[in-house]
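1. predicted model and sequence follow; I will ask about them next.
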Amino acid sequence: MNTHGVWAIYRFEMARSLRTIWQSVATPVITTSLYFVVFGGAIGSRISTVGGVGYGSFIVPGLIMLSLLTQSISNASIGIYFPKFTGTVFELLSAPVTAMEMVAGFVGAAATKSIVLGLLILATSALFVPLHVEHPLAMIAFLVLTSVTFSLFGFIIGIWANGFEQLSVVPALLVTPLTFLGGAFYSIDMLPQPWRTISLFNPVVYLISGFRWSFFGKGDVSIGLSLGVTAAFMVACLLAIAAIFRTGWRLKN
């Protein structure tokens, strides 16, 4: 494995984020604080607990997951789109690095930024509500697995996009609505039928439920099913990326 090549891509992407530290870190943290003020203050005053957990604490995993999904996709898609836009992607394709080494560099940097952001939001949340992580290792595992999976998905979007507008289409029109409808601010057990059953077709439900389980030891679906759905989506993204590099779709033509 060409570790020097992977490290060069990774370091370049991390340096790019440091140049936009306000946009990359401060903005999501401030936005999360506003969510606590609005949702925790307005709704929390009317809903004291959900499943035995205080409402303010209950929404923490959903808020982290909301930022994690959007930032993972954004970081990875922009990371690969700019080389396409400037034409330097051909230098990368002709460099002595394999496709998977290139993906490891871009996706690794995007996932790292998302994980750091998730931990910062977790620390910010502790300023507003009492927090106790019942399964810290599971929480870190879900944080890493989700960041890597959606960074892979963002990498695919960056290759697919033909313009800056398309980079924001999927996060804005698909991922964010699915997150809001996936139990980020409520338990799907609170929904009447048939909406609860319909919610089970939303893949984000399994991500939020598994992450919430790591905090409180309870979720809307089993932890095994949450892990299985997340892992299946990661495999699907890896297969799609392998097909893209094999055919050169949107990269070489």
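-> Now that the structure is in, tell me what you want to look at.

2. make it CA atoms for all contacts and neighbour counts henceforth
-> Fine.

3. so how many other residues sit close to S45?
-> S45 sits with 12 neighbouring residues when counted by other C-alpha atoms under 10 Å.

4. hmm, I was thinking of S226
-> 23.

5. that one against L207, yeah?
-> Yes. Using C-alpha atoms under 8 Å, S226 is in contact with L207, at 6.0 Å.

6. for I208, give its distance to F85.
-> I208 sits 34 Å away from F85, going by C-alpha to C-alpha, to the nearest Å.

7. these two - which one has more neighbours?
-> I208 (27 against 12).

8. the more buried one: what's it in contact with?
-> I208 makes contact with 61-62, 65, 182-184, according to C-alpha atoms under 8 Å, 6 or more residues apart in numbering.

9. which of those fall in strands?
-> Per DSSP state E, strands hold no members of the contacts of I208.

10. can I get those residues in CSV including distance to Y10?
-> Shown next, in CSV, are the contacts of I208 (distance: C-alpha to C-alpha, whole Å):
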residue, distance to Y10
P61, 28
G62, 28
M65, 23
G182, 32
G183, 33
A184, 31
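
11. so which of those is the most crowded?
-> Result: P61 is most packed of the contacts of I208 (other C-alpha under 10 Å), 27 neighbours.

12. so what's V89 closest to, chain neighbours aside?
-> Counting by C-alpha to C-alpha, 6 or more residues apart in numbering, P83 is the residue found nearest to V89 once chain neighbours are left out, at 4.7 Å.

13. and the gap between that neighbour and I9?
-> In terms of C-alpha to C-alpha, P83 sits 11 Å off from I9.

14. okay, one more to line up with it:
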Amino acid sequence: MNWYAIKAIYLFEMARAFRTLTQSIASPVLSTSLYFVVFGAAIGSRMGQVDGVSYGAFIIPGLIMLSLLSESISNASFGIYMPRWSGTIYEILSAPVSFVEVVIGYVGAATTKSIMVGALILLTARLFVDYEIQHPVWMLLFLFLTAVTFSMFGFIIGLWAEGFEKLQIIPLMVITPLTFLGGAFYSINMLPEFWQKVALLNPVVYLISGFRWSFYGVSDVNHYISLGMIVVFLFVCLGFIAWLFRTGYKLKQ
């Protein structure tokens, strides 16, 4: 394992994030804080409890997951797309570095930035809403695995995209709607029975449900099933990335 190469890629990506601190860190934290102000403090105080949890506290895991998914995809996709766009990707491909080391460097940096955003949002939420974390180890596990998995997914998008506009198609038109419909602001048990079954086809439901369970011990889906879904998606993304590097798709063209 070429740890020097991994470190070089990782530090380069982290340095880029800190050069654009306002866009990379401050912007998602500020925008999510507005959700806490509107839904948590203003509307939440006038709504009843959901599954025995105040509405303001209930939406915290969903909002963190919303930011985590979007930031993981954005950081990883932009990180690998820029070398493709500038042509410096060929320097990486010609270097004695395996695809595993390249993925660890880029995905590791994207994961770190996403977890930093998630942690800051969690701390910011305390200013507006009282909450508890009943299972902190599980919370960290869901946070880490989700960030890694969707950073890999973003890495795939960055290899697939042919322009800057395509980097935003899947996050804006697929991931964000699935997150809003995945129980970020409500429990799927509040839906009619037919739509509850339809909602279970949404993979984001399992992510939010498991993450919410780590906070309050309540969930729409068993947390072991949620964990299993994340692990399966992680290995699917890893296998697809391995295929991309093996075939050179969008890399050697």
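-> Noted; the coordinates are in hand. Just so it is clear, the structure is predicted and the values come from calculations on it, not from any experiment.

15. give me the buried positions along the helix or strand that contains L141 of the second structure.
-> Assigned by DSSP states H and E, L141 of the second structure belongs to helix 136-160. Neighbour counts over helix 136-160 of the second structure (16 or more other C-alpha atoms under 10 Å) mark 138-139, 142-160 as buried.

16. show me what that helix is packed up against.
-> For helix 136-160 of the second structure, the elements it packs on are helix 60-86, helix 99-125, helix 203-216, helix 223-247, judged by 3 or more C-alpha pairs under 8 Å, 6 or more residues apart in numbering; DSSP states H and E.

17. neighbours of I30 of the first structure, how many?
-> 12.

18. so what does it match up with in the second structure?
-> Applying TM-score structural alignment, one finds that I30 of the first structure aligns to L30 in the second structure.

19. the helix or strand that contains its match vs the first structure, average offset?
-> Here L30 of the second structure, judged by DSSP H and E, is contained in helix 27-35. With mean C-alpha distance after the TM-score superposition for the first structure, helix 27-35 of the second structure departs from the first structure by a mean of 0.9 Å once superposed.

20. tell me, what residue is most central in the second structure?
-> For the second structure, the residue nearest the mean C-alpha position is L69 (2.3 Å; C-alpha atoms, centre = their mean).

21. now that one: how far from G154 of the second structure?
-> 9 Å.

22. which residues are in contact with L93 of the first structure?
-> Contacts of L93 of the first structure by C-alpha under 8 Å, 6+ apart are A99.

23. kindly recompute the last result at 7 Å.
-> Residues in contact with L93 of the first structure (C-alpha atoms under 7 Å, 6 or more residues apart in numbering): none are found.

24. a strand runs through it, doesn't it?
-> No. Per DSSP: H, G, I helix; E, B strand; the rest coil, L93 of the first structure lies outside any strand segment and is helix.

25. returning to that earlier point: list the buried residues in the helix holding L30 of the second structure.
-> Buried, per 16+ other C-alpha under 10 Å, within helix 27-35 of the second structure: 28-29, 32-33, 35.

26. including distance to R212 of the second structure, could these go into TSV?
-> TSV is the format used below for the buried residues of helix 27-35 of the second structure (distance: C-alpha to C-alpha, whole Å):
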residue	distance to R212 of the second structure
P28	20
V29	19
T32	17
S33	18
Y35	17
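
27. quick revisit: and the helix holding L141 of the second structure, how far from the chain's centre?
-> 5 Å (C-alpha atoms, centre = their mean, to the nearest Å).

28. pull the residues that contact stretch 96-104 of the second structure.
-> So stretch 96-104 of the second structure is contacted by 2, 6, 245 (C-alpha under 7 Å, 6+ apart).

29. should've said stretch 238-253 of the first structure
-> Contacts for stretch 238-253 of the first structure (C-alpha under 7 Å, 6+ apart): 99, 156, 159-160.

30. before we move on, what about stretch 133-151 of the first structure?
-> So stretch 133-151 of the first structure is contacted by 68-69, 72-73, 76, 107, 110-111, 114-115, 211, 214-217, 234 (C-alpha under 7 Å, 6+ apart).

31. give me that answer again for 8 Å
-> 68-69, 72-73, 75-77, 107-108, 110-112, 114-115, 118, 207, 210-211, 214-217, 230-231, 233-234, 237.

32. can I get the buried part of the residues you listed as one ChimeraX selection?
-> Selection of buried members from the contacts of stretch 133-151 of the first structure for ChimeraX, criterion 16+ other C-alpha under 10 Å:
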select :68,69,72,73,75,76,77,107,108,110,111,112,114,115,118,207,210,211,214,215,216,230,233,234,237
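
33. isn't S17 of the first structure right up against S24?
-> Yes. Under the criterion of C-alpha under 8 Å, S17 of the first structure makes contact with S24 at 6.6 Å.

34. quick revisit: who has more neighbours, P83 and I9 of the first structure?
-> I9 (22 against 16).

35. what do P83 and I9 of the first structure both touch?
-> With C-alpha under 8 Å, 6+ apart, P83 of the first structure and I9 have no common neighbours.

36. now do stretch 72-83 of the second structure: distance to the chain's middle.
-> For stretch 72-83 of the second structure, the distance to the chain centre is 13 Å (C-alpha atoms, centre = their mean).
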